[in-house]
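A.B. asks: One predicted model, sequence on top.
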Amino acid sequence: MNIEQIVRNIESHLELVIPKHPFAEVYRYGVLPPGKAFRPQLVAALYADFSNDREDLSFLDNPKNSINYLASAVELHHAYTLLHDDLPSMDNDDERRGKASTHIKFNEWKALLAGDGLQTASFALLSKFEGEALPVMLKFFSWALGPKGLIQGQYLDLSEEMTKGIDELILTHQYKTARLIQTSILLGFWANENKLSRSESYRISKELFRLGHCVGIVFQLLDDLTELVDEVLTEHELAVNPWLTENSNKCLLEIISDLEKIDSIIEKEQLIQTKRVLSNYFQKIENLLTEGEGNITKHSKVDLVPIISLLNRINR
């Protein structure tokens, strides 16, 4: 996957939707650089996996190709959530991706407005898709990322409902993290407009919805787990990390179950490009877990062997 070209497309598309005004610098700061560009990679990978030639990624070279607008749309939407997440009224984080958070660099009201602008801009880029699937894309995008999806996940997080038990924790991750990953995966599939029958398209959509759910849950639980690689943990981490609670064994079982499902769906649907994107991410996680195993097990006593074994299987 040509991540550099994906990033160039995001940069190009961002300029289409921000004003020619000094305030544009706040948008650029909040979006760029876009980290791993994990979600745009998923859009492109799913599109490639259901095309006639899965190895042909030349569509990435044309910023005006409809699929690239979709990839940038999910990244701008993701960036909006991060700008709002970091605000003092929410997670109150001073840093993001190794630099000062947008509200620290500029100020709170500018970060808030930039987040609002990016949310709307994501729909503007989505609307540039030229194909019959646009109506269903808009419906799913609005449902998955709106009041019944991502926003509800934010509420469950900030209200601390997610700390009541493992079910509430998984539900929060399902809404807050998995919904945007499911959106990325399904947009890539629907954009292909292949000649599948309605029943086959529906079947694959359901499988990919399950895949996105599992990836989202694993993504968040592994992220929490890698937070334990430090020798000394912050008070905040000690208070909220699920791997430090009585739910740690249940988190382990959830990860194992979902990793097995991810591997099964990838193989069943022959998702070559998607596996490459996920393997790249999982390889980095596997390295972190291996290198930080001493501190992780000291903090939580979790058995990392089955997790690392499954990550290794997917990475093959």
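C.D. replies: The structure has been received and is ready for your questions.

A.B. asks: use CA for all of it now, contacts and neighbours both
C.D. replies: Will do.

A.B. asks: where along the stretch 51-200 of the chain do the helices fall?
C.D. replies: Under the criterion DSSP state H, counting those that start in this stretch, the stretch 51-200 of the chain contains helices at 66-85, 102-105, 108-126, 134-145, 150-158, 166-173, 179-190, 198-226.

A.B. asks: Would you reformat those as JSON lines and include distance to residue 59?
C.D. replies: Converted to JSON lines, the helices of the stretch 51-200 of the chain look like this (distance: least, C-alpha to C-alpha, whole Å):
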{"stretch": "helix 66-85", "distance to residue 59": "8"}
{"stretch": "helix 102-105", "distance to residue 59": "32"}
{"stretch": "helix 108-126", "distance to residue 59": "17"}
{"stretch": "helix 134-145", "distance to residue 59": "19"}
{"stretch": "helix 150-158", "distance to residue 59": "29"}
{"stretch": "helix 166-173", "distance to residue 59": "32"}
{"stretch": "helix 179-190", "distance to residue 59": "13"}
{"stretch": "helix 198-226", "distance to residue 59": "22"}
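
A.B. asks: packing partners for the helix or strand residue 47 falls within?
C.D. replies: Taking DSSP states H and E as the criterion, residue 47 maps to helix 38-49. Secondary-structure packing of helix 38-49 (3 or more C-alpha pairs under 8 Å, 6 or more residues apart in numbering; DSSP states H and E): helix 3-17, helix 66-85, helix 179-190, helix 272-291.

A.B. asks: take a look at this one as well, against the first:
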Amino acid sequence: MIDETMEWPLRLSADQAHINAQLDDLFARHDAPAERLDAAMRYAVVGNGKRLRAVLVYAAGRALGGDDEDLDPAAVAIELIHAYSLVHDDLPAMDDDDLRRGQPTVHKAFDEATAILAGDALQTLAFETLAEAAPPRLAAMIRILAQAAGRDGMAGGQALDLYAVGESLDVAALAEIHRYKTGALIRAAVLLGGLTAVAESDPRLLALDRYATAIGLAFQIHDDVLDVIGDTHTLGKAAGADAARDKPTYPALLGLDGAQDRARALLDEALEALAPLGEAAAPLAGLARYMIEREY
């Protein structure tokens, strides 16, 4: 059994503060030609995000012996991709949300055209950041990040999610949507962290992959649950939005108890996957538990 000590919450807070500083520095050192666009990008990135994807990069990399300085570019890149996805997801043509992380969404704070451009620019900045750092396995890392963000990952999942509104889906079909829309980027975060430290042939990456696949789905199931039981102030976004849009969710299909049971089963799968990594994976175990216990 992996010892989940109380040290990991402190590490979580430290990593969140560290990645926030990295993101602040990224924008501070660049003189952008379009000030309004740069302001929208900064607005989308610098704020009250949980930074879980970046924290996963650090935790996975450290578990395989990686150094924090080497992990920074991948952590920044994953947060930029995540921010871009939120900017575009919130647009009127997508989920049409007015609130994100407790503040007006980018298209509300600025305008729709600027929000579209900000999302586009954040996506390309992610790959620029990774390429400039030139880690040893850069090609593999770019491939993983691109696949996770594109038609075979997050964008494909968002499309499936949009097309599923008002439709009757079974649990398997909903799991497929979640694995693409949310799980793909979480998996990429874990694998990018691992690849910063070791070669693609290292068998421990398979353990990380199994872990990431399980927590990616568990994370989204818990999001579905929070949309039902949470409140707008705590969530930082509109509660009850899924039901209002007639979107298929795990609570709608399995009930609240059934959805929570499924998330816990996935947690068990994730913890089992970490066994080959021993105590080095304790922070990853703590993060997995946090995924299904968080309040927002």
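C.D. replies: Great, that's in hand. Only a predicted model underlies this, so the values are computations on that prediction, with no experimental measurement involved.

A.B. asks: quick one, which of the helices of the stretch 51-200 of the first structure is packed in tightest?
C.D. replies: Highest mean neighbour count of the helices of the stretch 51-200 of the first structure: helix 179-190, a mean of 26 (counted as mean count of other C-alpha atoms under 10 Å).

A.B. asks: matching residues in the second structure for that helix?
C.D. replies: Here helix 179-190 of the first structure aligns to the second structure at residues 184-195, judged by TM-score structural alignment.

A.B. asks: Make TSV out of the helices and strands packed on helix 38-49 of the first structure and add distance to residue 107 of the first structure.
C.D. replies: Formatted as TSV, these follow (distance: least, C-alpha to C-alpha, whole Å):
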stretch	distance to residue 107 of the first structure
helix 3-17	21
helix 66-85	11
helix 179-190	27
helix 272-291	33
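
A.B. asks: still on that earlier bit, what about the helix holding residue 47 of the first structure, how far off from the second structure?
C.D. replies: Compared with the second structure after fitting, helix 38-49 of the first structure has a mean deviation of 0.7 Å; criterion: mean C-alpha distance after the TM-score superposition for the first structure.

A.B. asks: Also stretch 257-268 of the first structure?
C.D. replies: Counting by mean C-alpha distance after the TM-score superposition for the first structure, stretch 257-268 of the first structure comes out at 1.8 Å.

A.B. asks: which part of the second structure lines up with that stretch?
C.D. replies: Against the second structure, stretch 257-268 of the first structure falls on residues 265-276 (TM-score structural alignment).

A.B. asks: Can you tell me what sits against that stretch?
C.D. replies: For stretch 265-276 of the second structure, contacts defined as C-alpha atoms under 8 Å, 6 or more residues apart in numbering pick out 1-2, 204, 207-208, 210-215, 217-218, 281, 285, 288-289, 292.

A.B. asks: switch to 10 Å and redo it
C.D. replies: The contact list for stretch 265-276 of the second structure, computed with C-alpha atoms under 10 Å, 6 or more residues apart in numbering, reads 1-2, 63, 203-204, 206-219, 221, 259-264, 280-282, 284-286, 288-292.

A.B. asks: Check stretch 131-144 of the first structure too.
C.D. replies: Stretch 131-144 of the first structure is contacted from outside by 66, 70, 74, 122-123, 126-129, 146, 148-152, 175-176, 178-184, 186-187, 189-193, using C-alpha under 10 Å, 6+ apart.

A.B. asks: Would you mind finding the match for residue 127 of the second structure in the first structure?
C.D. replies: Under the alignment (TM-score structural alignment), residue 127 of the second structure pairs with residue 123 in the first structure.

A.B. asks: Please apply the same query to residue 247 of the second structure.
C.D. replies: When the first structure is aligned by TM-score structural alignment, residue 247 of the second structure is paired with residue 240.

A.B. asks: Around that match, how many other residues sit close by?
C.D. replies: Neighbours of residue 240 of the first structure under the rule other C-alpha atoms under 10 Å: 14.

A.B. asks: Tell me which residues touch it, please.
C.D. replies: 160, 162-163, 224.

A.B. asks: Equivalent analysis for residue 62 of the second structure, please.
C.D. replies: Applying C-alpha under 10 Å, 6+ apart to residue 62 of the second structure gives the contacts 56, 68, 71, 193-194, 196-197, 280-281, 283-284.

A.B. asks: Identify, from those residues, the entry nearest to residue 85 of the second structure.
C.D. replies: For those, the closest approach to residue 85 of the second structure (C-alpha to C-alpha) belongs to residue 56, at 17.9 Å.

A.B. asks: list the contacts for the aligned partner of that closest one in the first structure?
C.D. replies: For residue 56 of the second structure, the aligned position in the first structure is residue 42, judged by TM-score structural alignment. Residues near residue 42 of the first structure by C-alpha under 10 Å, 6+ apart: 1, 48, 71, 181-189, 212, 273-278.

A.B. asks: Tell me the residue in the second structure that is farthest from the middle.
C.D. replies: For the second structure, the C-alpha farthest from the mean C-alpha position belongs to residue 33; by C-alpha atoms, centre = their mean, that distance is 29.2 Å.
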